[in-house]
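Novice: fold the following for me, if possible:
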Amino acid sequence: MTPPLLGSGSTPQPVRACIFDLDGLLINSETLLTEARNSTLAEYSRPSMSGTVKASLQGRSAQESTRILYESANFSSSTKVEEARTTTTTTPTPTMEEFQSRLDRRLREVFGTTRLMPGVEKLLRNLTRATTTTTSVVGDKGGSSGGTGSERKKNRVELALATSSQSAMYRLKTDRLSGPDGVLSLIPQGHKVLGDDERLKRGRGKPFPDIFLLALEVVNETVRKKENEREIKPAECLVFEDAVAGVEAARRAGMRVVWVPEKWLRDMYVGREGEVFSSAGRSAGEGEMGMDGAEAGESGWGEVLSSLEDVDYEKYGIVVGDEQ
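Specialist: Next up, the predicted model:
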C-alpha cells in the first residue's frame, strides 16, 4: 500500500536511510545515453532530442523510454514501415525493435566508459561511517504508573540503490566501479534494487513509488536482524534523484528527496522548481501534495542542489564520524 503523501504540517524526522538513483546522479551515464540516442537518431536522419523529450525519458525503463523516443521521432506507422523496407533508401525507417537493437549496440560501446559524478565518492564514504539519533516513546518499565518516557538511540545510516537500469546494462555501466575496492560497493549488494527485479510489477516504474518502497523493504530486512532496532519508516528515508520522475516517485513514497538535476534540466525549471515537487500527487491522480516547492524546501521534505558536493548532513540529522 502506498504511504500517504506528507504535507507541510508534518515535521521531518532524522534520516536513517539514504536511497540513491544511479544514472545521472552517481555516474555520468545520462550524458553517454544522450549521446547514444542522438547518434542513433542521426543514423535515421532524425534531429537530436529536444530538452523536453530528454527530460521525459529520465528515470524510465529502457522499454518505456525507447517507446517515447521512437514516437517523438515521428517514425512511420507499422504499415508504412513495411513499405519503407521494400524501397531503396539509404535510411529505411526502422521498427521499434530494430531501433532499440541499434541503440543497444551503441550503448554497449559507450557504457564501459562511465565515471563517477562529482561528490559521489566523498558522500558515500562519509555515509558509511555516519549515524543518526532517533527518539522513541517507551512505556514505564515498572508498569505501576502507566507512564511513558523517551529513549534516544544512535543508529548507523543505511544505504540503498533504486535504479530503473536492468541487470545487464547495470553491470556494463558499473563493473569498474563495483569491485571490492569500487566506490559503488559501499552500497550493500543486497540493498540494490534494479529495474528488472522480479519483485517489481511491470508497468510500475518511476514515477510510481514502488521501487523506492521495495528498496526500503530490503533495508528493513537488514534492520530486523539487529537487536533493539525498529524498522525504518518512509519518512525517515532520504532519496537522491536527478530526474523529475524520480522526485515524483520518492515523494509519492512518503520520503524526503534531494533533487540534483543536470544544468540543462535545472535551466528548464528556473523559477518553476516547485512544479517538480508539487506534481507528485497530480501525476498519480492522488490530489495535491499540500505543499509547493518552496514549502517543501522550508519544511525539509525536499531541496534542490547543484551537486552532491553540497549535501548538508546536519540538516538531515546525520552525523559523520571520524575517518578510521
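
Novice: going forward, measure contacts between C-alpha atoms and count neighbours the same way
Specialist: Fine.

Novice: next, the buried residues of the one helix or strand residue 149 maps to.
Specialist: In this assignment (DSSP states H and E), residue 149 forms part of strand 148-156. Of the residues in strand 148-156, 155, 156 count as buried by neighbour count, 16 or more other CA atoms under 10 Å.

Novice: next up, for comparison:
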Amino acid sequence: MSRFLYKASRCPLIWSSSSLLLRTSSSPSAPRTSSYLFTTATAIQRPHLTASKPLAVPSRASNPKMTVTQHIEVADAPALDPTLPIKALFFDLDDTLLLNPTIINLDSALKDHGAEPYPSNQHAMIAGLTAEGMVEAIHKWAPHATYDQLMEAYARWRTERMGECVIREGVKDLITRLANAQTVIQTTEVKKPAPSRTVSNRDITTPHSTLNNLNKVDIAIVTNSALERAAAKLKPYPELTSVFSSPDQLVTTSHELAKSRNVKSKPHPDLYNLALDIVNKARKARGAMELLPSECLVFEDSIVGIKAARAAGMRVIWNPVDNVKKFCEKLVNGDPDCTVGLDKHDFGHHVEDHKKWWNGQDPWVEVVQTFENFDLKKYGIEVISAEK
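Specialist: Model prediction:
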C-alpha cells in the first residue's frame, strides 16, 4: 500500500491508522495552506484528491514580499512493491530532456544591473523553480535592482538564448527506443478495474510479453514551463515532437484541465497528479486498466521536481545537471565551502534534501549519471519491435 503526503514547513503532521491530517499552522508568518482530511484508501484510489488544494501561492502583485521558494516534505516511502511494473513514464523538460542556459541567463540579468554573478551553490538550490521563483531568489542577492527589472532582463536573455537549448545526453537514444517500437509491460492478462480498486486485484503471475495496445506504456512531458515556451523549445527536435505529439502529452499549468483545477507548479504535486489523470482517461478509453501513482516513473533533474513527483506517490529517476552533481559530491564529501551563504537564504532544507536523495536514502528515488542505455527492463518494460 502506498501512502504519501506533502506539507508546508512548520505544519504539524498527524498520523492515525486510517487517516492522515494536514493541519495549518496558526502562526501569522507561516505560509497560507489548506487543511484537509483524507483516508489512506482515498490516497491510493484518487491521489489528486489528496493534493487538490495544496499550498496557496499568492501572486506577487497581491504580495510584493512573497517568497516563492517553499519547503514541501514527503512522508517516508513504503517498501517498493516488485509486483507493480512501471506503466507510465513522465519526463520533466528543462535540464532533463533539454539543457538550458538558465545559469547564464540569470547571471546576465544580474550583470545588466551591476550585480555579481549568483554563487554556484545557490544556483544549485534554485534549479527547477519557475522563472518567478528563480528571479525572486536572485533579487535577494541583488536587492538594489527591483524584481520587475530583473524579471525583464531574465526574460529577454531567455528569449534570445532559446536557440542554445540542446538535447541532453542519452535522451535521443531513450526516446527513439520508445518511438520506434511498441513498448509493453509484462503481464498475464488485461484486467478490468474492480468497483473498489485495491492493490490486491493487480497481482501479477507468470509474465509473458504481449504486443497489445492495452498494455502500451504511456509517456508525457510534465513541466513548469509555459505551454508556448515549452512547445517552442521542443520544435527543433523532431525526435521529441514525433513521440510527444498529442496536446495531452505536454502537461503544463497552461493545460485546459490545469486552469480549471487551479493547478500549482512544482514542487507541488499537482502537475504530476494531472498527468496521471490524463493518462488514466486515455487508458480507460482504450479499455486498459487505470494506473496507480506507484506505477509511474518520473525523470527529473532537480530537487523541486523530485519533491513534486514523490508527493504525488511516484517513483523517480534523478539525473542532475553538472552544477548540481558537483554540489552534491562536495556536500557528501564534507566540503564546508559548498554550503557557504546558504543559511542566509533559507536553503537549509534544500541542502538536506540533496544529501538524502544523492545518498540513496529514499528507495523511490534512483540517481543516474546519464540516460544512455537506460535499462527499461529493470522497470518491467520491454521494447518489442514491429517484426517480433
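
Novice: superposing both, give me the TM-score.
Specialist: Between these two chains, after superposing, the TM-score reads 0.75 (TM-score structural alignment, normalised by the length of the first structure); 276 aligned residues with a CA RMSD of 3.1 Å.

Novice: whatever helix or strand comes next after the strand holding residue 149 of the first structure corresponds to what range in the second structure?
Specialist: On the C-terminal side of strand 148-156 of the first structure, the nearest following helix or strand under DSSP H and E is strand 158-162. Strand 158-162 of the first structure lines up with residues 218-222 of the second structure when matched by TM-score structural alignment.

Novice: how far does the matching stretch sit from its chain's centre?
Specialist: For stretch 218-222 of the second structure, the separation from the chain centroid amounts to 11 Å (computed by CA atoms, centre = their mean, to the nearest Å).

Novice: mean deviation of that stretch from the first structure?
Specialist: Stretch 218-222 of the second structure differs from its equivalent in the first structure by a mean of 0.6 Å after superposition (mean CA distance after the TM-score superposition for the first structure).

Novice: any idea which element residue 2 of the first structure lies in?
Specialist: Residue 2 of the first structure belongs to no helix or strand, assigned by DSSP H and E.

Novice: find the nearest non-adjacent residue to it, please.
Specialist: Residue nearest to residue 2 of the first structure in three dimensions, not counting chain neighbours: residue 253, with 6.3 Å by CA to CA, 6 or more residues apart in numbering.

Novice: and the residue nearest the centre of the first structure, how close does it get to residue 76 of the first structure?
Specialist: Central residue of the first structure (CA atoms, centre = their mean): residue 21, 3.1 Å from the mean position. Residue 21 of the first structure sits 34 Å away from residue 76 of the first structure, going by CA to CA, to the nearest Å.

Novice: and if you look at residue 199 of the first structure?
Specialist: Using CA to CA, we find residue 199 of the first structure at a distance of 36 Å from residue 76 of the first structure.

Novice: these two: which has the busier surroundings?
Specialist: The residue with more neighbours, out of residue 199 of the first structure and residue 76, is residue 76; 17 against 12, by other CA atoms under 10 Å.

Novice: state the distance from the more buried one to residue 104 of the first structure.
Specialist: Between residue 76 of the first structure and residue 104 of the first structure the computed distance is 21 Å (CA to CA).

Novice: also residue 298 of the first structure?
Specialist: For residue 298 of the first structure, the distance to residue 104 of the first structure - CA to CA - is 42 Å.

Novice: ok, those two, which is more surrounded?
Specialist: residue 104 (16 against 11).

Novice: for the counterpart of the more buried one in the second structure, pull up the helix or strand it's in.
Specialist: Counting by TM-score structural alignment, residue 104 of the first structure corresponds to residue 155 in the second structure. With secondary structure defined by DSSP H and E, residue 155 of the second structure is part of helix 147-160.

Novice: kindly report the same for residue 366 of the second structure.
Specialist: strand 365-367.

Novice: what range does that strand cover in the first structure?
Specialist: With TM-score structural alignment as the criterion, strand 365-367 of the second structure aligns to 302-304.
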